[in-house]
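K.L.:
Coordinates only, no sequence provided:
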């Protein structure tokens, strides 16, 4: 048996894997691990069935290369596949320069993979064109955290602190379905008398737990925050001593929210003024208030501004740095935190150093043994990178590790067109995802139980996934792929194959950075149930809680920054009269490349959730086929008629091809986050449920 962690979300729940023989080969039995403090033995359906891809008939076990004449993929040996990739990369770099080759990573990659992928791009390829799908996860919260606090760590406290707050304000999160084991903390909060405020356009399983549920128009979480701060200031409920001692800029913020009286907020957001006043009174009378945001608040063209508004609220109440209080972001992807800290984001180097900082470049170049001037500068952000593929001046080749872009990218039809315009698309994956199906070269790589490596969960806790079983014959790790290509490209820098050796190098490269892992080792992680960064040396205990004495800014003070509401980039009109929002469902994860292939998780396919009033207006009943269209595309799916969503809003889960063909690619100016969470849409009735079934 092997103690390890779940392959899915950012909780990184502890579990034990027990390989056993079964008909058709070895399978992985998942068992509870009650000693890990994040989940205490609890797992969601996805966790319990995580071994389902072991021995799956769709598992990739040999490299595949597309014949340029027939267009068919056929099996080849590893040397042939890697030689071909290196040869074509060399041709493109010679003809069009280093930036003609791009790299796209994933928030599910281990820290070691993310680190070496960034090193590979900058040193072996010399390209600035690298980013990852985590740009679409919590980049807006990251941007806001860096601006306000001087550092970006999803939760600046352990998740269990939620239980000890007096009030938790949950903005844009369906925690009970997306991270079910974490919902126990909300339940314990309420058992001890705490209160829960949920802000979401839908009444979800999480919202059913709420003492106060606010259902705003999608894209209006920002004015809700501004209105609450206005009321708290007017009531004299702000912590003036804290603001004077620990913040700068709050007087400007105070003036900026003066015009956001409750009735104005009601007109913009749809939240009744009296409901807003009731929540403000609850916050004003509470000693420990915690504000948590997630993708519902962040995946907007004003996502960074929205998070900054909620941070201003927490600062105004004097909560940031206070025990069992403050602001935090609920990271989504398994390594959404660590994945951006160590170099696969276009503007960052290991340790959360910025790539345009000369001192940062010098430090990392010293670890890598290269000239700092040889490192490229910042590249395009994720969507901008994909949108430039195959275009004049854009990359001609793309290497994809750990991402299913065809399903997950906004305005996905446009992105698919750009992928098809490439001279070379290489995808490393465990199954034939929708993106791999377009590739010129497909490389079969190990899944989580077949390799070791570290992840950084939503708390900033660095944990270790231990290898439990050997990979299938013919499958290699991403570390092998990276090292093999680097060698064939003539790169003399080291690319370790052993993950522990790679982590030791990562620790050196991160030393002195904002995300400092220098004092963390595999042995410490095993002994301590994970280690919280920053941890600058072996004697340091790690940092479970940030900001108790100072923020990570030059003067130790938090920055309160003025923001205002501009609204979604695309507003409803006569042709597209309703709001479309997207999100996750309990049984599926991200693009569904893994979970859609596990029999025990296949409950249903894509659906369209809408209110009975809207259903009546278009003549649809529950189960009928409806068509949703936006300015970018359309999809047909069964209707799910519920009274728990706003009448002016429809919801579509994004785990299947189709949802992100509809979403808007408008970008946040600071984080470059696309506006996944709201766009203008039309909906019409197509066929009755009986006729759909008959066909």
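P.N.:
Noted; the coordinates are in hand. Nothing here was measured: the structure is a model prediction, and the numbers come from that model.

K.L.:
From now on I want contacts and neighbour counts done on CA atoms only, so please keep to that.
P.N.:
Noted.

K.L.:
which helix is the longest one in the chain?
P.N.:
What stands out as the longest helix in the chain, according to DSSP state H, is helix 78-96.

K.L.:
Flag every buried residue along stretch 655-672.
P.N.:
Under the neighbour-count criterion of 16 or more other Cα atoms under 10 Å, stretch 655-672 has 655-668, 671-672 buried.

K.L.:
Tell me which residue lies nearest the centroid of this structure.
P.N.:
Closest to where the C-alpha atoms of the chain average out (Cα atoms, centre = their mean) is residue 137, at 2.7 Å.

K.L.:
quick one: that residue from residue 634, how far?
P.N.:
Computed as Cα to Cα, to the nearest Å, the residue 137 to residue 634 distance reads 24 Å.

K.L.:
What of residue 51?
P.N.:
Applying Cα to Cα to residue 51 and residue 634 gives a distance of 35 Å.

K.L.:
who's more crowded, these two?
P.N.:
Taking other Cα atoms under 10 Å, residue 51 and residue 634 do not tie; residue 51 has more neighbours (22 against 17).

K.L.:
what number of residues lie near the residue lying closest to the more buried one once chain neighbours are set aside?
P.N.:
Nearest residue to residue 51, sequence neighbours excluded (Cα to Cα, 6 or more residues apart in numbering): residue 28, at 5.0 Å. Residue 28 has 23 neighbouring residues, counting by other Cα under 10 Å.

K.L.:
and residue 28, helix, strand or coil?
P.N.:
Classification of residue 28 by DSSP: H, G, I helix; E, B strand; the rest coil places it in strand.

K.L.:
For residue 184, see how far away it is.
P.N.:
With distances taken as Cα to Cα, residue 28 is found 27 Å from residue 184.

K.L.:
for residue 643, same thing?
P.N.:
Taken as Cα to Cα, the span from residue 643 to residue 184 is 26 Å.

K.L.:
of these two, who's got more company?
P.N.:
Counted by other Cα under 10 Å, residue 643 and residue 184 do not tie: residue 184 has more neighbours, with 16 against 13.

K.L.:
which SS class is the more buried one?
P.N.:
Under three-state DSSP, residue 184 comes out as helix.

K.L.:
ok, and residue 169, which helix or strand is that part of?
P.N.:
Taking DSSP states H and E as the criterion, residue 169 maps to strand 167-171.

K.L.:
What is that strand packed up against?
P.N.:
With contacts defined as 3 or more Cα pairs under 8 Å, 6 or more residues apart in numbering; DSSP states H and E, the packing partners of strand 167-171 are strand 195-199, strand 289-293.

K.L.:
for comparison:
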């Protein structure tokens, strides 16, 4: 067998203690795998390259894919162990139906499909087409995202379709469209290495996107200054040049004050502003009173830190600003995003080498999944479902009359509200676990109980699927061919490594059969994922997310292609806006005035502490996959209440003491983890767990008025220590941080 292209000792050093890698020759008695399949990780938007080792149609391990240009073989703890879910005993191997008094029992595909289609027809005949709804997921490939949008609108003929990217990237998308006319980060991440200043806003990169950290260290080695804005002293902030410990919900005040400092000290790119932007005067007028002293009072960040951040940003020749859910999960998430973009535009550092702006995508296909049509307000190519020309074009691609194309429906949380009040009676979900991931989940549970029929497509019986009438056993990431679009905007290939086990089917096969049984077989006559992608290419042509020039062959040859790529001979676009022609109607980038307003819920005497939520390194989103991987569970087996020593002392809270956290929605109990790495007025709970361990029992359903993203990051609470120390054996490695 060929040797690995690197020394094993260097490999272990590069990957860290989670890898424990040995060349395959070292396993005495172990058979050689049948094949090694280059593909991508199934988790976050980095979509790191990985090679899956397959034996007898089972994934049995992995090798680093050293040649893939983003991660170059590096993987995080989740990526290293992702393959362990493939053969988990919880894997759904056949369709299930609810049996009264018995839970679920296996059923034939024909019976499951017949029950599902009969229920859909009954509900739509009785209540109307829009009474049946769809919730989709952005762990799906581009092909399946496109398919779900078309299925809902052509086969089901319902307007009520949305996706779990509504909990992830929609504030970033709305801000990008307002400012640039196009929803994608401006640069690939290799541009980070030449930036003099890197500003990370609300992104716990080291834990949630660990392989991106490599590019930050490259920049640091070359002398870059790193600024991190976050309420917690996250791992990345511990080595940053400047940490802005912003009070949750006050982000736009911080960035607005920095913008005013740039103006007052003439740290602006006047040529860029005058020639390539609009709206600057109105934007400056909105922050005219944002003094450093005012910002210190509002944000809790010292005025000296704010001044230093603004000076470094303003005086740099090259810079890169990145943000993620920390500034987006707010009832004013779009405002926060626009405040960041205003800083970038004011200094003109965009569309040039080592000068950029990027939104770090949280979910596996969070970028591609928000481009091709399973959002309630969107059609493929990132077209607007309310635009007559856009509707006409897509209707033509799909072979239907434009009048048959439904209009805009409810967003994800609004859909739950519609179910709750009886307006929506049926639901199909795929790779979405709203009972864990949506806010105010006791309200979500009540809605699920009101549904007349619910069918879930998934590969594990997640917490939400337990409320289903029918569960259709679907496919894992590596069980179908397809493409995903990384956080950089790079379209990459997902290669089928194995076929679904038992009597499970691919998600695509399930949807195509449902469409056929609903009478739309002629509109869904695909023979492969590549057939679907080729139709997606046509559907996206001329849209802002133009994939027309991208083919499977081109992706293979180049290890990915950056969109937009409008023609077959186009090389793709790793760096946007180099020609200074933005995708707005006037061709200019738009400043947007932002007036600071408080979060939807503020503290008071009854609820005096701010609760914020987020992720930990060993878990992913609702935990459906990572909570089934033993070593990841061992690393962080339960959610802990992160609390500052001074706040803990005020309440008499001891390490590992169970503390009841009470909000206006409910209450839940968590062991305390006393750390000096969080603000003294704030507590933090990770959200990856269900039931009594769910942080989202507590969070509000307040939505951003533009993006309709929930405000997960700011919640008023009170703390009630129980006096009981949690049982021995549940300690984690994080207790001593």
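P.N.:
It's in. Computed from a predicted model, the values in this text were never measured in an experiment.

K.L.:
So which of the buried residues of stretch 655-672 of structure 1 is the closest to residue 322 of structure 1?
P.N.:
residue 671 (27.3 Å; Cα to Cα).

K.L.:
Quick check: residue 542 of structure 1 touching residue 533?
P.N.:
Yes. Counting by Cα atoms under 8 Å, residue 542 of structure 1 touches residue 533, with 5.7 Å between them.

K.L.:
Those two: who's more crowded?
P.N.:
Legend: neighbour count by other Cα under 10 Å for residue 542 of structure 1 and residue 533, higher for residue 533 (26 against 22).

K.L.:
That one contacts residue 462, correct?
P.N.:
Yes. Between residue 533 of structure 1 and residue 462 there is a contact under Cα under 8 Å: 7.3 Å.

K.L.:
follow-up on the earlier one: ok, now how distant is the residue nearest to the centre of structure 1 from residue 425 of structure 1?
P.N.:
Relative to residue 425 of structure 1, residue 137 of structure 1 is positioned 24 Å away (Cα to Cα).

K.L.:
same thing with residue 678 of structure 1?
P.N.:
Distance from residue 678 of structure 1 to residue 425 of structure 1, counting by Cα to Cα: 31 Å.

K.L.:
and if you look at residue 632 of structure 1?
P.N.:
Residue 632 of structure 1 is 24 Å from residue 425 of structure 1, by Cα to Cα.

K.L.:
same question, residue 346 of structure 1
P.N.:
19 Å.

K.L.:
picking up where we left off before, of residue 678 and residue 425 of structure 1, give the one with the bigger neighbour count.
P.N.:
Set residue 678 of structure 1 next to residue 425 and count neighbours by other Cα under 10 Å: residue 678 wins out with 27 against 23.

K.L.:
Structure 2: which residue goes with that one?
P.N.:
Aligned by TM-score structural alignment, residue 678 of structure 1 pairs with residue 714 of structure 2.

K.L.:
so the nearest residue to that match once chain neighbours are set aside is in which element?
P.N.:
The shortest distance from residue 714 of structure 2 to any residue other than its chain neighbours is 5.3 Å, reached at residue 612 (Cα to Cα, 6+ apart). Per DSSP H and E, residue 612 of structure 2 falls inside strand 609-614.

K.L.:
Surely residue 314 of structure 2 touches residue 267?
P.N.:
Yes. If you go by Cα under 8 Å, residue 314 of structure 2 and residue 267 touch, sitting 5.0 Å apart.

K.L.:
who touches both of the two?
P.N.:
Residues touching both residue 314 of structure 2 and residue 267 (Cα atoms under 8 Å, 6 or more residues apart in numbering) are residue 347.

K.L.:
So if I had to pick from these two, which one is more boxed in?
P.N.:
Legend: neighbour count by other Cα under 10 Å for residue 314 of structure 2 and residue 267, higher for residue 314 (26 against 19).

K.L.:
ok but that one is inside a strand, no?
P.N.:
No. Checked against three-state DSSP, residue 314 of structure 2 lies outside a strand; its state is helix.

K.L.:
Do a quick rundown of the helices in the stretch 301-450 of structure 1.
P.N.:
303-316, 338-341, 358-368, 382-388, 405-408, 412-420 (DSSP state H, counting those that start in this stretch).

K.L.:
The first one versus strand 289-293: what angle between them?
P.N.:
With axes from the mean of the first three to the mean of the last three Cα atoms, to 10 degrees as the basis, helix 303-316 of structure 1 and strand 289-293 are set at 170 degrees to each other.

K.L.:
what stretch of structure 2 does helix 303-316 of structure 1 fall on?
P.N.:
Under TM-score structural alignment, the match for helix 303-316 of structure 1 is residues 333-346.

K.L.:
ok, now the fifth one?
P.N.:
Alignment note (TM-score structural alignment): helix 405-408 of structure 1 is matched to residues 434-437 of structure 2.

K.L.:
mean deviation (superposed) between the matching stretch and structure 1, please.
P.N.:
On superposition with structure 1, the mean distance recorded for stretch 434-437 of structure 2 (mean Cα distance after the TM-score superposition for structure 1) is 0.5 Å.

K.L.:
List of residues touching that stretch?
P.N.:
Looking at what lies outside stretch 434-437 of structure 2 - Cα under 8 Å, 6+ apart - the contacts are 167, 441, 444-445, 463-464, 621-622, 687-691, 694, 696.

K.L.:
Find the nearest non-adjacent residue to residue 373 of structure 2, please.
P.N.:
Nearest non-adjacent residue to residue 373 of structure 2, counting by Cα to Cα, 6+ apart: residue 379, 4.2 Å away.

K.L.:
Next: residue 166 of structure 1.
P.N.:
Per Cα to Cα, 6+ apart, closest to residue 166 of structure 1 is residue 194, 4.6 Å.

K.L.:
ranges for the strands of the stretch 151-300 of structure 2?
P.N.:
161-163, 197-201, 225-229, 242-244, 277-278 (DSSP state E, counting those that start in this stretch).

K.L.:
Can you check what angle separates the second one from strand 319-323?
P.N.:
For strand 197-201 of structure 2 against strand 319-323, the angle between stretch directions is 10 degrees (the same axes, to 10 degrees).

K.L.:
so who does residue 389 of structure 1 touch?
P.N.:
Per Cα under 8 Å, 6+ apart, neighbours of residue 389 of structure 1: 395, 396, 397, 418, 419, 421, 422.

K.L.:
and it, what pairs with it in structure 2?
P.N.:
So, by TM-score structural alignment, residue 389 of structure 1 is matched to residue 419.
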